[in-house]
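Asks: I'll drop the sequence and a predicted model, then ask my questions.
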Amino acid sequence: MNPSLRNRLVVAGIAAAVPLVAGFEGLRQKAYLDPVGIPTACFGTTAGVRMGQTYSLEQCENLLAAELLQATGAVSRCVTVPLNSNQRTAFTSFVYNVGPQNFCGSTLVRKLNAGDYAGACNELPRWTYAKGVELPGLIKRRAAERQLCLSGVS
């Protein structure tokens, strides 16, 4: 990973999100169709991906870092209450997967901003569908994000 991007992730406090996101997304350097038919590459990147494209490992790592920075930016913009590092990591992973608009307009964020941390974390398992199809990988991912989110919540 580009050292300056890695440093930005550390400064942003989301370096812990890299293994979480990368572990659930997996690395595929050649564009493929995800389970619901969206062209995808690298660590789950969809923006601008066209079938037939290939990416170097460095390109994939840089896309991951840049998209994580965008995801944590959305968390910072939409969440008005303090978050611990585990919550920030869980929500950054979540935003990376569902997108900023879905996150910012969600019941999860309304509960979070009302101070209902446990209620917000418990919203995560509701997000296991893509185009109406429940995906086993999303069930596992949301369970891990929820567990991380609830760490330190009283």
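Replies: Thanks, I have the structure now.

Asks: C-alpha from now on. contacts and neighbour counts both.
Replies: Will do.

Asks: farthest residue from the center of this structure?
Replies: residue 52 (24.9 Å; Cα atoms, centre = their mean).

Asks: Run through the helices of the chain in chain order.
Replies: Under the criterion DSSP state H, the chain contains helices at 3-11, 17-25, 57-78, 85-98, 100-104, 107-113, 117-121, 136-150.

Asks: Put this next to the first one:
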Amino acid sequence: MMPGHGTSAPAPKPKVAAKTLAGVLGSAAAALGLFTMVPDEESGRKVVATIAPTGAVTVKHVSGKQYLKAYLDAVGVATACDGIATKDIKLGQTYTDAQCTTMLERELIVHAEGVVKCIPGIYGRANQAMAVVSLAYNVGVSMVCKSSIARYWNAGQWRAGCDFFPRYKFAGGRVLPGLVARRAREREICLKELPR
């Protein structure tokens, strides 16, 4: 082609690195913890998770029931895999292990981003990040961001914020024993390595 005639091919777009949970939270430990903790809390499923240097996550099922078909949760919401309850989930849908892992990662990233936005100091704090993203995954980012936990943590009062986890034990207007136990576990993780 002669100079000045015709069109040239557009320059290739630079590749944008995919978001990873470890990148959002500033901690691979928090990301690994969430990939094992959330399935255990939501469905009782035990998994082993590994994170590659690229941030890609591999989840291997170890034991417990896999919910590959959408079901109704304790308060009647259509849910899939390990507690994924987005507007796209419809009863009767079936998913593969890989689809469940991809959806879980996407949901954890969305919840983590929301929490980091309203509590910027959580970035890089593995134990507190694990606990609060698990809580947000269960009760919603907006509830966490309006909570006393966020207020205390934004004031640098980490222990006081951790002590509020047990208050989130209601679903459908009633106390659920499973939520009482879950909040106790989240609080215990939250308090790890915090000074007295």
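Replies: Yep, it's here. Only a predicted model underlies this, so the values are computations on that prediction, with no experimental measurement involved.

Asks: TM between them?
Replies: The TM-score (TM-score structural alignment, normalised by the length of structure 1) is 0.90; 150 aligned residues with a Cα RMSD of 1.7 Å.

Asks: hmm, back to that, now, of the helices of structure 1, which is deepest in the fold?
Replies: Looking across the helices of structure 1 with neighbours counted as mean count of other Cα atoms under 10 Å, the highest average goes to helix 85-98: a mean of 23.

Asks: Now do it: which elements does it pack against?
Replies: Here helix 85-98 of structure 1 touches helix 17-25, helix 57-78, helix 100-104, helix 136-150, going by 3 or more Cα pairs under 8 Å, 6 or more residues apart in numbering; DSSP states H and E.

Asks: sorry, back to before: give me every residue that touches the residue farthest from the centre of structure 1.
Replies: By Cα atoms under 8 Å, 6 or more residues apart in numbering, the residues touching residue 52 of structure 1 are 30-32.

Asks: Now check structure 2 for the residue matching it.
Replies: In structure 2, the residue matched to residue 52 of structure 1 (TM-score structural alignment) is residue 92.

Asks: again, but for residue 121 of structure 1
Replies: Under TM-score structural alignment, residue 121 of structure 1 pairs with residue 162 in structure 2.

Asks: likewise residue 25 of structure 1?
Replies: Residue pairing (TM-score structural alignment): residue 25 of structure 1 is matched to residue 42 of structure 2.

Asks: again with residue 9 of structure 1
Replies: So, by TM-score structural alignment, residue 9 of structure 1 is matched to residue 21.

Asks: repeat for residue 100 of structure 1
Replies: Using TM-score structural alignment, residue 100 of structure 1 lines up with residue 141 in structure 2.

Asks: isn't its match right up against residue 115?
Replies: Yes. With contact defined as Cα atoms under 8 Å, residue 141 of structure 2 counts as touching residue 115 (6.3 Å).

Asks: Alignment lookup: residue 34 of structure 1 to structure 2.
Replies: Counting by TM-score structural alignment, residue 34 of structure 1 lines up with residue 73 in structure 2.

Asks: Could I get the contacting residues of its match?
Replies: 79, 83.

Asks: for residue 123 of structure 2, same thing?
Replies: For residue 123 of structure 2, the contact set (Cα under 8 Å, 6+ apart) comprises 24-27, 116, 129.

Asks: Would you mind measuring from it to residue 58 of structure 2?
Replies: To residue 58 of structure 2, residue 123 of structure 2 is 23 Å away according to Cα to Cα, to the nearest Å.

Asks: Residue 130 of structure 2 too?
Replies: Distance, residue 130 of structure 2 to residue 58 of structure 2, by Cα to Cα: 18 Å.

Asks: Residue in structure 2 paired with residue 70 of structure 1?
Replies: So, by TM-score structural alignment, residue 70 of structure 1 is matched to residue 110.

Asks: now the strand or helix carrying residue 48 of structure 2: which residue numbers in structure 1?
Replies: Under the criterion of DSSP states H and E, residue 48 of structure 2 resides in strand 46-51. Using TM-score structural alignment, strand 46-51 of structure 2 corresponds to no residues of structure 1.

Asks: Give me the contacts around that strand.
Replies: Contacts of strand 46-51 of structure 2 (Cα under 8 Å, 6+ apart): 28, 32, 35-36, 39-40, 57-64.

Asks: Counting neighbours, which of those residues comes out on top?
Replies: Of all these, the highest neighbour tally under other Cα atoms under 10 Å goes to residue 35, namely 26 neighbours.

Asks: can you count the residues close to the closest residue to it other than its chain neighbours?
Replies: In this structure, residue 35 of structure 2 finds its nearest non-sequential neighbour in residue 49, 6.2 Å apart by Cα to Cα, 6 or more residues apart in numbering. The local packing of residue 49 of structure 2 (other Cα under 10 Å) involves 16 other residues.

Asks: can you tell me how far residue 49 of structure 2 sits from residue 68 of structure 2?
Replies: From residue 49 of structure 2 to residue 68 of structure 2 the distance is 18 Å (Cα to Cα).
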